[in-house]
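> From the sequence below, what's the structure:
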Amino acid sequence: MSISVQIYGGNDYLPHRYADWMTEPDRVVILGRRDGKLVALVSGLIVDEGCTVVVEGLRVCPSERGRGVAGVIQRFADQYIQQLYPSVRTKRQTKIDEPSAGPTQTLSKFTELGRRAGLSIIGDTDSFEGFISHLRNKLHSTTGSEPGVSVPQMFLIEDEQHLKNILLDPELPSRVELPGGAIIQDWQALQPIEGNLEILARRNLTWLADKPERPAFLSFYTPPYPIPYKGGSLRFNIDMFGTDLVSAKRALAGHFEKVRERREVKGRVMVHVYMNKSLWEGMREFCEGYTGVTRCREYWEQLFLERGM
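Predicted structure coming up:
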């Protein structure tokens, strides 16, 4: 899709998700055209049992950027969504902040509810077998495990009712320090309430926790999907919630083992790990030292923003 040219350095999810968006329940997709040509797009998903719209996918084609088109389509989308869903009172979105590029531009009228750090690494599928062994060896040295003794695995949460009980626990947001009280799945921020669980279920996520009941660390990965990077790559996103570094390391190794076991990746894979800012330095060190997988981006952050409609 030409509208994604020069977007996110080839990491754009839109070409993969656009078709699904057109049929997803409670999603609105607005297309802007000039002289019959598609020049802009924005989408909104109605969440929080009809009270909130999560805005995603704002795109403007290269020839129209810097001409006010983004503002026009956003204002139209706000008005149209309120007509379709009068109960919507809040607008929510996430955006990237790269401290190395200078101060981020503050979005007018938005309140920042939370931030997470992002760690980006890249490698070929053939390298991941050795990378997983590299991570496991580092885990042994980190935890002081005896040679030949396995480091405890994270718990795989597969039962739907079990997962529901965990997510609806009113103490979960404080226990795992959810940013702004929300579960952010691949840039989509959802409050942990029953009306949003069906949305999460549609994403086919793989969940890991540090313990089966009342977890203090929770993570999941979204099935890898294609992106335009370097003519065709896979994007593999891992979302983590909690502040324990050893749990974060165990979760990272566990997710890599799951995608290997399921043969979900092939070719070049770009991995983005979203985590509490306190974990970033330790996770960066954890991923270093294996030549087949390297960090491909400087430190960056994901901002969680909200404002009234």
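> drop to CA atoms for contacts and neighbour counts, all remaining ones
OK.
> Give me the most central residue, the protein.
Taking C-alpha atoms, centre = their mean, the centroid of the chain lies closest to Asp186, which sits 2.0 Å from it.
> which non-adjacent residue is nearest that one?
Asn237 (6.5 Å; C-alpha to C-alpha, 6 or more residues apart in numbering).
> now swap in Tyr85 and tell me
For Tyr85, ignoring the flanking residues on the chain, the nearest one in space by C-alpha to C-alpha, 6+ apart is Gly50 at 7.2 Å.
> What is the neighbour count of that neighbour?
Neighbour count for Gly50, taken as other C-alpha atoms under 10 Å: 17.
> coming back round to it: against Met309, how distant is the residue nearest to the centre of the chain?
Plainly put, Asp186 is 23 Å away from Met309 if you go by C-alpha to C-alpha, to the nearest Å.
> so Arg268 sits right up against Lys230, yeah?
No: checked against C-alpha atoms under 8 Å, the pair Arg268 and Lys230 is beyond contact range at 9.1 Å.
> of the two, who's got more company?
Here Arg268 and Lys230 are compared on neighbour count by other C-alpha under 10 Å; more neighbours surround Arg268, at 18 against 10.
> now the strands for this protein?
Ranges of strands in the chain, per DSSP state E, are 27-34, 37-47, 52-60, 90-97, 111-124, 155-157, 183-185, 188-190, 206-209, 218-227, 233-241, 268-275, 293-295, 300-308.
> to compare against the first, here's another:
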Amino acid sequence: MDGASPELDFSLAKEADFGEVMSISGDIYGGIDYLPARYHAWLKQPSRKVILAKSKGRVVALVSTNIVDDGHTVVLEGLRVTPKERGKGIAGLIQRYCLDLIRNQFPEVKVRRYSRSGHFEPESLSKFRLICRQEILALHFNLEEVRPKLDAAIAQLKVSGTEWEDPILLQASDVKRVFLNPCVVDNVLPGRTIIQDWAPYKPLESNLETLLKRDLFWMADSKEEPKVLTLGTAPYRIPIEAECHRFNIDIFGKHFPHARNQFLAQLQHGTSALQGPLYCLLYLAPSLWQEMLSFCQSSLGLRKERDIEGQNVLETEV
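Below you'll find the predicted structure:
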């Protein structure tokens, strides 16, 4: 591919670029970046293109485009710029190149979506539509220390008789029926959107088929009339410290008791074979954030690890 700028050359990412890509990822999110665990899988996905920007032969930026929503939407993910080159407009250049590429190769794509952290002023949203916002609660703990507290918290809720209903681990045959239920789409999914690992998807059969191929834990409080649904990623290694894993839980719905129960069940199920340090990131409705933090502090002895600004799903025309 020819570069769109005399200073930058653009190309499709390759396996051999991994080392350089990781060198621009190291300080992202304070060492808990998902990119190291996603890069190789991204290169194998037929609907995705991972684009690199190089200056004088060295990687200075990366962004990924993924075609979703029956081919009508492009999702931009994983934007990274090497620390020394930030603030020079490179992020805008690589995104512009990717969008030109999409317009030329996929003329049926009409919408682009992003997930971005932070708080946006109204004037900064003039070019975008805000689809939804989720808050982020980041927890860091040692699994050997927390596991007895986790088991005890679940046991105590079960004894109460009214506070606990066993979350349902959905099988593949259940997922489409539950997530495509019109009441779920309208009343449970934030902005009528499924968000998985920062990527937004419309509740469509094709998107669910894609997500079902991934190693995810799908949970609900009911198959018929759910109030809360959760998606848990399989834990993956992150570079911040040796043997440290990251575990993400996307929580959809605003009913706190059921959200709390599924958080506990996801944590118990998803980390059963792990030991050592874990970063657990919860993505949840803003109305649940404080109550979930208070529960984690009082029942599990946890504290938030760091302040991470909320997750915003934005869209605009291509």
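> Mind checking the TM-score on these two?
For this chain pair, the superposition-based TM-score is 0.89 by TM-score structural alignment, normalised by the length of the first structure; 297 aligned residues with a C-alpha RMSD of 2.2 Å.
> quick one on the thing from earlier: trace the residue nearest to the centre of the first structure over to the second structure, please.
Matched to the second structure by TM-score structural alignment, Asp186 of the first structure sits across from Asp197.
> who's in contact with the aligned residue in the second structure for Ala40 of the first structure?
If you follow Ala40 of the first structure across to the second structure using TM-score structural alignment, you land on Ala61. Residues near Ala61 of the second structure by C-alpha atoms under 8 Å, 6 or more residues apart in numbering: 24, 52-54, 79-82, 90-91, 94.
> Next one: the match of Asp186 of the first structure relative to Glu241 of the second structure, how far apart?
For Asp197 of the second structure relative to Glu241 of the second structure (C-alpha to C-alpha), the value is 21 Å.
> Equivalent analysis for Lys44 of the second structure, please.
Where Glu241 of the second structure is concerned, Lys44 of the second structure sits at a distance of 27 Å (C-alpha to C-alpha).
> can you check Asp9 of the second structure too?
In terms of C-alpha to C-alpha, Asp9 of the second structure sits 34 Å off from Glu241 of the second structure.
> swap in Ile195 of the second structure?
From Ile195 of the second structure to Glu241 of the second structure the distance is 27 Å (C-alpha to C-alpha).
> Ok, Gln262 of the second structure next?
Gln262 of the second structure is 28 Å from Glu241 of the second structure, by C-alpha to C-alpha.
> Val111 of the second structure now?
38 Å.
> now swap in Gln95 of the second structure and tell me
Distance of Gln95 of the second structure to Glu241 of the second structure, given as C-alpha to C-alpha: 31 Å.
> same question, Phe263 of the second structure
Look at Phe263 of the second structure and Glu241 of the second structure: by C-alpha to C-alpha, they are 24 Å apart.
> same check, this time on Cys98 of the second structure
Distance, Cys98 of the second structure to Glu241 of the second structure, using C-alpha to C-alpha: 33 Å.
> Next: Phe106 of the second structure.
Taking C-alpha to C-alpha as the criterion, Phe106 of the second structure is separated from Glu241 of the second structure by 41 Å.
> repeat for Pro83 of the second structure
Taking C-alpha to C-alpha, one finds Pro83 of the second structure at 21 Å from Glu241 of the second structure.
> got a list of what the residue lying closest to Val42 of the first structure once chain neighbours are set aside touches?
Distance criterion C-alpha to C-alpha, 6+ apart; nearest residue to Val42 of the first structure, sequence neighbours excluded, is Leu58 at 4.3 Å. By C-alpha under 8 Å, 6+ apart, Leu58 of the first structure lies in contact with 40-43, 70.
> okay, those residues in JSON lines with distance to Tyr221 of the first structure next?
Formatted as JSON lines, the contacts of Leu58 of the first structure follow (distance: C-alpha to C-alpha, whole Å):
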{"residue": "Ala40", "distance to Tyr221 of the first structure": "30"}
{"residue": "Leu41", "distance to Tyr221 of the first structure": "27"}
{"residue": "Val42", "distance to Tyr221 of the first structure": "25"}
{"residue": "Ser43", "distance to Tyr221 of the first structure": "23"}
{"residue": "Ala70", "distance to Tyr221 of the first structure": "31"}
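> now, which of those sits nearest Gly102 of the first structure?
Ala70 (22.5 Å; C-alpha to C-alpha).
> isn't that closest one right next to Cys61, touching?
No: Ala70 of the first structure is not in contact with Cys61 according to C-alpha under 8 Å; the separation is 10.0 Å.
> For stretch 157-167 of the first structure, what is the distance to the chain centroid?
Distance, stretch centre to chain centre, for stretch 157-167 of the first structure: 20 Å (C-alpha atoms, centre = their mean, to the nearest Å).
> That one: which residues count as buried?
Within stretch 157-167 of the first structure, the residues scored as buried using 16 or more other C-alpha atoms under 10 Å are 157, 166-167.
> Among the residues you listed, which one sits closest to Tyr18 of the first structure?
When those are compared against Tyr18 of the first structure (criterion: C-alpha to C-alpha), the nearest one is Leu167, at 28.1 Å.
> Could you check how far the closest one is from Lys211 of the first structure?
14 Å.
> Check Lys230 of the first structure too.
Distance of Lys230 of the first structure to Lys211 of the first structure, given as C-alpha to C-alpha: 39 Å.
> and if you look at Gly123 of the first structure?
According to C-alpha to C-alpha, Gly123 of the first structure and Lys211 of the first structure sit 30 Å apart.
> do the same with Leu200 of the first structure
Counting by C-alpha to C-alpha, the gap from Leu200 of the first structure to Lys211 of the first structure is 21 Å.
> quick one on the thing from earlier: can you tell me what the residue nearest to Tyr85 of the first structure aligns to in the second structure?
Using TM-score structural alignment, the partner of Gly50 of the first structure in the second structure is Gly71.
> Look up how far Ile102 of the second structure lies from its match.
Taking C-alpha to C-alpha, one finds Gly71 of the second structure at 11 Å from Ile102 of the second structure.
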